[in-house]
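Undergrad: Quick one: sequence and predicted model below, then my questions.
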Amino acid sequence: ELISDPLTAVAGADAIYTDVWVSMGEDTEADSKREALALYRVDEALLAAASARAVVLHCLPAHPGEEITEGVLYGERSVVFDQAENRLHAQKALLEELVE
């Protein structure tokens, strides 16, 4: 099922994952992408529509105020920095395996 309404999409969700809207080199499309995706910003209202135990993830780097609000990014339900730390350890293990 394809759901275009973000509040409906997160209803009952245990995790909300977002990413940057504009990648490096997409400067000419940046404004139109920001305008088109503004409805999907992960903010306090969107998080409130999810499960009470829902966490927020982001692969970083984040642009607070764009795809995610600062309050959600640094809030108590954010596991963004734990996620980044876990990725670091996984990458170190992979690097060690490749070097051996």
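TA: Noted; the coordinates are in hand.
Undergrad: Going by C-alpha atoms from here, please, whenever you check contacts or count neighbours.
TA: Will do.
Undergrad: Next, count neighbours for residue 41.
TA: 20 (other CA atoms under 10 Å).
Undergrad: What distance do you get for the closest residue to residue 18 other than its chain neighbours to residue 97?
TA: What sits nearest to residue 18 in space, not counting adjacent residues and going by CA to CA, 6 or more residues apart in numbering, is residue 58, at 5.1 Å. Counting by CA to CA, to the nearest Å, the gap between residue 58 and residue 97 amounts to 26 Å.
Undergrad: do the same with residue 87
TA: From residue 87 over to residue 97 (counting by CA to CA), the distance is 15 Å.
Undergrad: So between the two, which is more surrounded?
TA: Using other CA under 10 Å as the criterion, residue 87 and residue 97 rank with residue 87 on top: 13 against 9.
Undergrad: The more buried one is in what secondary structure piece?
TA: Assigned by DSSP states H and E, residue 87 belongs to helix 80-99.
Undergrad: Next one for the comparison:
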Amino acid sequence: LSITTNLEEALAGADAVYTDVWASMGQEEEAEARQKVFAPYQIDEHAVSFAKPGALFMHCLPAKRGLEVTDAVIESSSSVVFDQAENRLHAQKALLLMML
């Protein structure tokens, strides 16, 4: 495990790129400040180019298009965000069944 603030270094050779919203529920008052801090980490086509060819793009949704990810990336053939969301439903159902 390594920690870096260098986006190119972080994505170098990655099989998947996974990002999240920059301000979650309850952090709305911090949203503007977070946008300024995280703007250099936006996942766009240039950022994805550092990952392995064919790397998957993932996001837990809802995505703020134009902030943490561009339309071009989230709508690309490497994006699996909608499959990911669908599979989350099935995982949640399995957990509920297990707890019954």
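TA: Here it is on my side, so go on. Since we're looking at a predicted model, the values are computed, not measured.
Undergrad: Put one on top of the other, what's the TM-score?
TA: Superposed pair, TM-score by TM-score structural alignment, normalised by the length of structure 1: 0.91. Supporting alignment: 99 aligned residues with a CA RMSD of 1.1 Å.
Undergrad: I'd like to check which residues are in contact with residue 11 of structure 2.
TA: 17, 47-48, 50-51 (CA atoms under 8 Å, 6 or more residues apart in numbering).
Undergrad: Narrow those to just the buried residues.
TA: By neighbour count, with 16 or more other CA atoms under 10 Å, the contacts of residue 11 of structure 2 hold 17, 47-48, 50-51 as buried.
Undergrad: Out of the contacts of residue 11 of structure 2, name the ones that lie in strands.
TA: residue 17 (DSSP state E).
Undergrad: can you put the contacts of residue 11 of structure 2 in TSV and add distance to residue 67 of structure 2?
TA: Shown next, in TSV, are the contacts of residue 11 of structure 2 (distance: CA to CA, whole Å):
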residue	distance to residue 67 of structure 2
17	15
47	13
48	15
50	19
51	20
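Undergrad: Sort out for me which of the buried ones among the contacts of residue 11 of structure 2 are in helices.
TA: 47-48 (DSSP state H).
Undergrad: Nearest to residue 79 of structure 2, out of the buried ones among the contacts of residue 11 of structure 2: which one, please.
TA: Residue 79 of structure 2 has its nearest neighbour among these in residue 17, at 9.3 Å by CA to CA.
Undergrad: Which residue is the nearest non-sequential neighbour of that closest one?
TA: Using CA to CA, 6+ apart, the nearest residue to residue 17 of structure 2 is residue 57, at 4.9 Å.
Undergrad: Return the list of helices and strands in contact with the helix or strand hosting the one you found.
TA: Per DSSP H and E: residue 57 of structure 2 is located in strand 56-59. The contact analysis (3 or more CA pairs under 8 Å, 6 or more residues apart in numbering; DSSP states H and E) places strand 56-59 of structure 2 against strand 16-19, helix 81-99.
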